[in-house]
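Peer 1: Here is a sequence with its predicted model. Questions after.
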Amino acid sequence: MSTKYKNKSKIAAIVLTSSFILSSIALPAIAREQTNNGRWVTGDFHTHTYLTDGSNTEADVLNNAFTKYGLDWMANSEHGGTSKRDPLGNNLTYPTWRWITLKDLSYPIIQNLRTQYPSKLLVQGVEWNVPTHEHASVGIVSDEPNSISDFEYKFDASDTDSSRAAEGVVKDNTSHTGAIDGAKWLEKNYPTTSYLLLNHPSRQLKFTAADVRDFNNAAPNVFIGLEGIPGHQKESFRGGYESTDPKAQTYGGADYMLAKVGGLWDSLLGEGRKIWMFANSDFHSTAGDFWPGEYSKSYTWINSNIHEAGKGKGLDVNKNNYQYLIDGMHSGNSFIVLGDLINGLDFNIKSGNTAAMGQTLVTNKGKDAEITIKFKSPKHNNNGDLVSVNHIDLIAGDVTAKAEPGTQEYNSDHNNSTKVIAQFTSNDWKYADGWYTVQYILKNIDRSQYFRLRGTNLGVDVQNQTDHNGNPLSDSLVGTNDSTKAYSDLWFYSNPVFINVK
């Protein structure tokens, strides 16, 4: 048999579609508040395989993500445009449009692999080449591949195929307006079953403050966040950020939009915008990337049934769980971690009622509120290192009205009210039952604010890594990055809790 037909046979075996179907698109939206019937899950929404510019099969990526590093969910989210190789890494005779390989190659593989990991969730996504910008991750939870395929065909800047014009499928992929139209398309068609996140948002400085606000205004339900901790964490330029511009560098592995206190994210939160931070691996190969779940993790609280799956607890595989995951991502009750610095966080504010991350506490002016921070750490991380938190910063900023398009505020990337209002060390927290607890009283609340956390294994004034206040310094200062340097510089960030003062 010729090599050509051997390869075709291998591909056919891989893409054999299972009869196992996971349906969620027809489900009504479920309540997003926290209940006792839930759990924390870890996941990664940005990974690549041979089909684009990765160096592994989907099965290999999943084996490491799920079996070795214990993630609960993962999305295949690789570039739009074309596929030059088949799922096994063999060169295709002719590059094939990505909207086709999404349907005919990638999705059948995912359907088949879902049967092999019945306690895990596997989402079909795409890394969107955003018209006039850079990249974003898009995921649509569905039991068919046409939705994500149609999105890529219509809106991906690298997909110049026009073969579907006869079907009346119109392309809109050459302008910022087209980018916003893509977000609106998701908001209109999949408001509760899709997500849109900007990838490595500052890497090439192709997303301005106004652009981020445009996406949020166009799709407030679907545009849920930013890749605050990008992948490529062991590349020679950490995160793949090679610019000499301070705003296009990483700081302790974090994008400038997240790392800068009073920066762009704080300006968005200061308008009360529900825009969250996420972490991922952006896995392409082990040369510059950690496996999904090996180093970076996003923790998300989901309302989910629990059952025993094999030797441990897993997600109950039924048509509800994909909706639970998307709702959890939308809720903002989540936090992100490097190097397993922590593996548990409970951050809430109480004044009569209690609000967790992503939620809003409504209280009367002049009232006091109690902030509770509970966290725990594993004994060792995946590098075999002992891990411990050196200090935690409590960051706060004022919340005012949303900026209007065309105004100076709409283009602003800073919030002058945002400050570190308290810094906690081991002298401040108490230990019991595996958890460290810090409590802090807000006295006489007189305005609406938000509060978020940042923690690290580093002390203050660590040469080339932190300043005298403990803020992370540019990763360029430590020279060429590698896995050893990455594991010596660990951080976690929470999403905010809002206080609305009557």
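Peer 2: Cool, got the structure. Residues are numbered from 1 along each chain as shown.
Peer 1: contacts, neighbours, all on C-alpha from now
Peer 2: Noted.
Peer 1: Would you check that residue 66 makes contact with residue 72?
Peer 2: Yes: under the criterion of Cα atoms under 8 Å, residue 66 makes contact with residue 72 at 6.7 Å.
Peer 1: Apart from its chain neighbours, what residue comes closest to residue 454?
Peer 2: Excluding its sequence neighbours, the residue lying closest to residue 454 (Cα to Cα, 6 or more residues apart in numbering) is residue 493, at 4.6 Å.
Peer 1: contacting residues for the one you found?
Peer 2: With contact set as Cα atoms under 8 Å, 6 or more residues apart in numbering, residue 493 has these partners: 335, 336, 337, 452, 453, 454, 455.
Peer 1: what residues are up against the last one?
Peer 2: Pointing back at residue 455 there. Residue 455 sits next to 389, 390, 391, 392, 393, 491, 492, 493 when contact means Cα under 8 Å, 6+ apart.
Peer 1: got the contact list for the nearest residue to the third one once chain neighbours are set aside?
Peer 2: Take residue 391 and drop its neighbours on the chain: the residue closest to it by Cα to Cα, 6+ apart is residue 425, 4.5 Å away. Residues counted as contacts of residue 425 (Cα under 8 Å, 6+ apart) are 390, 391, 392.
Peer 1: Highest neighbour count among those residues?
Peer 2: The most crowded member of the contacts of residue 425 is residue 392, carrying 23 neighbours; neighbours defined as other Cα atoms under 10 Å.
Peer 1: Quickly find the element holding it.
Peer 2: Assigned by DSSP states H and E, residue 392 falls within strand 391-398.
Peer 1: Show me what that strand is packed up against.
Peer 2: strand 419-424, strand 449-456 (3 or more Cα pairs under 8 Å, 6 or more residues apart in numbering; DSSP states H and E).
Peer 1: by contact count, what packs against the shortest one?
Peer 2: Packed against strand 419-424 by the contact rule (3+ Cα pairs under 8 Å, 6+ apart) you find strand 391-398.
Peer 1: Would you mind getting the angle between the strand it packs on and strand 419-424?
Peer 2: Here strand 391-398 runs at an angle of 150 degrees relative to strand 419-424 (axes from the mean of the first three to the mean of the last three Cα atoms, to 10 degrees).
Peer 1: Now tell me what touches strand 391-398 from outside.
Peer 2: For strand 391-398, contacts defined as Cα under 8 Å, 6+ apart pick out 261-262, 266, 270, 415, 417-426, 447-459.
Peer 1: here's the one I want to compare it with:
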Amino acid sequence: MNKKYSFLSLAIAVAIAGCNSSSTGKSSPEVKIGRYMAGDIHMHSTMTDGDYTYYQVAQKAFEQFGLDFIANAGHGGWYWMLDEEGYRLDDNGNRIYLEDAPEVGEKPRHDYDYALEVARDSKTVARDIQMLDGGAYGIVKKVREMYADKGQFVINGLEWNVPGVNDHASIGVINEQDGEIIAEFHRNFDYSVTDHHGNIWKDPEYKWLAYAGVQFLENNYGQDAYFIINHPSRRINYKVEDYRSFHNASELVTLGFEGFPGHQKQNFRGGYDNNIHYQMIDGELVDNFDTGRGEIGGKYDFCETNLPEVNESLYYHAQTYGGADYALAKVGGLWDALLGEGREFWLFSNADFHHIRGDFWPGEYQKSHSWVEKESYEGIVAGMRSGNTFVTTGDLITDLDFTVSSGNKSAYMGETLVASTDTSSVSVKFQTGQKNHNDDIATMVQLDVIVGDVTGRVYPGNPTEFNNPNNASTYIAKSFTPESVEWVEGENGWVTVEFELDVEAHQYVRLRGSSNGANVPGYTDQYGNPLVDTLKARFNDGQCISEESGDLEEWNPEEPWNDLWFYSNPIFIKQA
């Protein structure tokens, strides 16, 4: 675990002692007391459809892969009761497990598929019952106790089956005592539950119940609760109007989205193959993608139309780009549309761990780094809510100090700078070149600065604007590489990039970095934008191989280690 405080804290404290000018109601430039804590709040265990007990998952996350906080976020629905060691139990109270299987492996002791094979009829316990003190929550409490004196934290949560949307989100509530809070939420708002007419709450007409669920969290638990959209584009069920409606329902609880989904080891990274079906028809690859709202037909060529900027087919929305969800990867896309309204809607990354066949362990490949001032449950959720979070894959960077300044005012990620001039100073300091969990030296070779206009809120009364998932003003303002004069390398992998940025009336600035740089076949375009990940198995010696040739490479589960990224949350800038 990284136990150091911000590398500039002492210097800033000395330099600005006594300074108290404000841009956001806080002392600014501000002494940042605290540190970035690495977390993952979306993972699975024997509580639902995982291959390992929560004890095993927590041990890997905390002891091997350096996370500071995790959340129990098993699916809503119907599963098995558990004993205190995390073994699944059948209706007779017998443990369900493979006796001669290894603890960790392709088919381990607690293999979920085996449990389905031999005891599917016992998979009848509602999660709101399983979650209570004597079951899953008892395990959560024990794991908390195991790591409390090590400064590591375990949040109790749920991967919510969201009504009306028919997709998932992570929720969590801190300071609960017996698991009843999450159990109550599941009983009242999970779409696996039926109403008194026997209707399952998946249909779009039940979206009102989803918004009510978010409001329930705010009204009852306020700052102790969070809601984050999971794997946003995997099913194309989350529309931009849903993001806006959730945020409107509760800006306090709706923190953001999982811009880097889990399942990064799978051949369709992120597991984004759930609803993708394609076939050869008359020698052409034809998209038979069904969104659940009717079939979308269209022809495409993996080798030619792969950029999110130039291909608006829904097929391409339901894939990842350098591991990132389309909503994040497209410059000027859905996330930029929300930021262009000035919404405080933040970016996160989680492993969505189930098993080692297609998933990395929590913290092994991807992390969310949130700035935490007070190391406590309240401090962690406050840090997530602040927007001062950056996400990484493969530990491409391990620390970040990103500020925008004007005069004696400065702002960090998640904050708004009120600038006194039309030019602001941007400072980016990051640590790269460290060994990651694949024993590689992860080195960033391109830093992109992305800027967009903030034009104000849009409302449901104007559906043309409210349903628009784009921000046409967003662009890559600057790019830097080790050859740039602004790229200054220091000790221990620290790099400093400082420059002036012309700012119009109201804008935001965010960062993106990669291990490959621009114009790398199969990975990035000429500007450094990530290409669709289905290309990765289609390149031999720099040449794209068509589906018809039969020469496609086998997907290499180590491939994600060759394609590393980091993304920051934005800083908003407004002229005085």
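Peer 2: Now that the structure is in, tell me what you want to look at. No experiment lies behind these values; they were computed from the predicted model shown.
Peer 1: Please work out the TM-score for the two chains.
Peer 2: TM-score of the superposed chains, computed with TM-score structural alignment, normalised by the length of structure 1, equals 0.86; 449 aligned residues with a Cα RMSD of 2.0 Å.
Peer 1: coming back round to it: most surrounded residue in the contacts of residue 493 of structure 1?
Peer 2: Within these, neighbour counts (other Cα under 10 Å) peak at residue 335, which reaches 29 neighbours.
Peer 1: ok, and that one, which helix or strand is that part of?
Peer 2: Residue 335 of structure 1 belongs to strand 334-338, assigned by DSSP H and E.
Peer 1: how close does that strand sit to structure 2?
Peer 2: Here the mean offset of strand 334-338 of structure 1 against structure 2 after fitting is 0.3 Å, by mean Cα distance after the TM-score superposition for structure 1.
Peer 1: equivalent range in structure 2 for that strand?
Peer 2: Alignment of strand 334-338 of structure 1 against structure 2: residues 389-393, by TM-score structural alignment.
Peer 1: same thing with stretch 193-209 of structure 1?
Peer 2: Aligned using TM-score structural alignment, stretch 193-209 of structure 1 spans residues 224-240 in structure 2.
Peer 1: quick one: that stretch to chain centroid distance?
Peer 2: Distance of stretch 224-240 of structure 2 from its chain centroid, counting by Cα atoms, centre = their mean, to the nearest Å, is 10 Å.
Peer 1: Check stretch 362-377 of structure 2 too.
Peer 2: 12 Å.
Peer 1: Also stretch 200-211 of structure 1?
Peer 2: 16 Å.
Peer 1: roughly how far apart are residue 86 of structure 2 and residue 134 of structure 2?
Peer 2: The gap separating residue 86 of structure 2 from residue 134 of structure 2 is 11 Å, by Cα to Cα, to the nearest Å.
Peer 1: Of these two, give the one with the bigger neighbour count.
Peer 2: Per other Cα under 10 Å, whichever of residue 86 of structure 2 and residue 134 has more neighbours is residue 86, with 22 against 16.
Peer 1: Now do the closest residue to the more buried one other than its chain neighbours: how many residues are near it, please.
Peer 2: Nearest residue to residue 86 of structure 2 in three dimensions, chain neighbours excluded: residue 53, at 5.3 Å (Cα to Cα, 6+ apart). As a burial measure, residue 53 of structure 2 scores 23 neighbours (other Cα under 10 Å).
Peer 1: wait, doesn't residue 53 of structure 2 sit right on residue 45?
Peer 2: Yes: using Cα under 8 Å, residue 53 of structure 2 is in contact with residue 45, at 5.1 Å.
Peer 1: Touching stretch 230-238 of structure 1 from outside, list them.
Peer 2: 199-200, 239-240, 250, 253-255, 279-283, 287-290, 296, 475-476, 480-483, 486.
Peer 1: Filter the residues you listed down to the buried ones and hand me the PyMOL line.
Peer 2: Selection of buried members from those for PyMOL, criterion 16 or more other Cα atoms under 10 Å:
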select buried, resi 199+200+239+240+250+253+254+255+279+280+281+282+283+288+289+290+296+475+476+481+482+483+486
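Peer 1: Inside helices: which ones of the contacts of stretch 230-238 of structure 1?
Peer 2: Counting by DSSP state H, these place 483, 486 in helices.
Peer 1: Please flag which of the contacts of stretch 230-238 of structure 1 sit within strands.
Peer 2: Within these, residues falling in strands by DSSP state E are 250, 254, 255, 279, 296.
Peer 1: before we move on, back to that, if burial is judged by neighbour count, which of the contacts of strand 391-398 of structure 1 pass?
Peer 2: 261-262, 266, 270, 415, 418-420, 423-424, 448-459.
Peer 1: As a check, name the ranges of all helices in the stretch 51-200 of structure 2.
Peer 2: Using DSSP state H, counting those that start in this stretch, the helices found in the stretch 51-200 of structure 2 span residues 54-59, 112-119, 127-130, 136-147, 180-189.
Peer 1: Give the buried residues for the second one.
Peer 2: In this case it means helix 112-119 of structure 2. For helix 112-119 of structure 2, by 16+ other Cα under 10 Å, it's 112, 114, 115, 119.
Peer 1: shouldn't the third one be in contact with residue 96?
Peer 2: Yes: Residue 115 of structure 2 is in contact with residue 96 according to Cα under 8 Å; the separation is 6.2 Å.
Peer 1: Find the helix or strand that residue 10 of structure 1 is a member of.
Peer 2: helix 3-14.
Peer 1: In structure 2, which residues correspond to that helix?
Peer 2: Going by TM-score structural alignment, helix 3-14 of structure 1 sits over no part of structure 2.
Peer 1: Please say which position in structure 2 residue 476 of structure 1 maps to.
Peer 2: Using TM-score structural alignment, residue 476 of structure 1 sits opposite residue 534 in structure 2.
Peer 1: got the angle between the strand holding residue 335 of structure 1 and strand 449-456?
Peer 2: Using the same axes, to 10 degrees, strand 334-338 of structure 1 lies at 20 degrees relative to strand 449-456.
Peer 1: how much does the helix or strand following strand 334-338 of structure 1 stray from structure 2?
Peer 2: Following strand 334-338 of structure 1 in sequence order, the next helix or strand is strand 344-351 (DSSP H and E). Taking mean Cα distance after the TM-score superposition for structure 1, the mean distance separating strand 344-351 of structure 1 from the aligned residues in structure 2 is 0.6 Å.
Peer 1: Does anything pack onto strand 344-351 of structure 1? Which helices or strands?
Peer 2: Judged by 3+ Cα pairs under 8 Å, 6+ apart, the packing partners of strand 344-351 of structure 1 are strand 353-356, strand 360-363, strand 369-376.
Peer 1: Now do the longest helix along structure 2 and helix 180-189, the angle between them.
Peer 2: Taking DSSP H as the assignment, the helix of structure 2 that covers the most residues is helix 207-221. Helix 207-221 of structure 2 runs at 160 degrees relative to helix 180-189, counting by the same axes, to 10 degrees.
Peer 1: Just the buried positions in helix 207-221 of structure 2, please.
Peer 2: Buried-residue list, helix 207-221 of structure 2, by 16+ other Cα under 10 Å: 207, 209, 210, 211, 212, 213, 214, 215, 216, 217, 218, 221.
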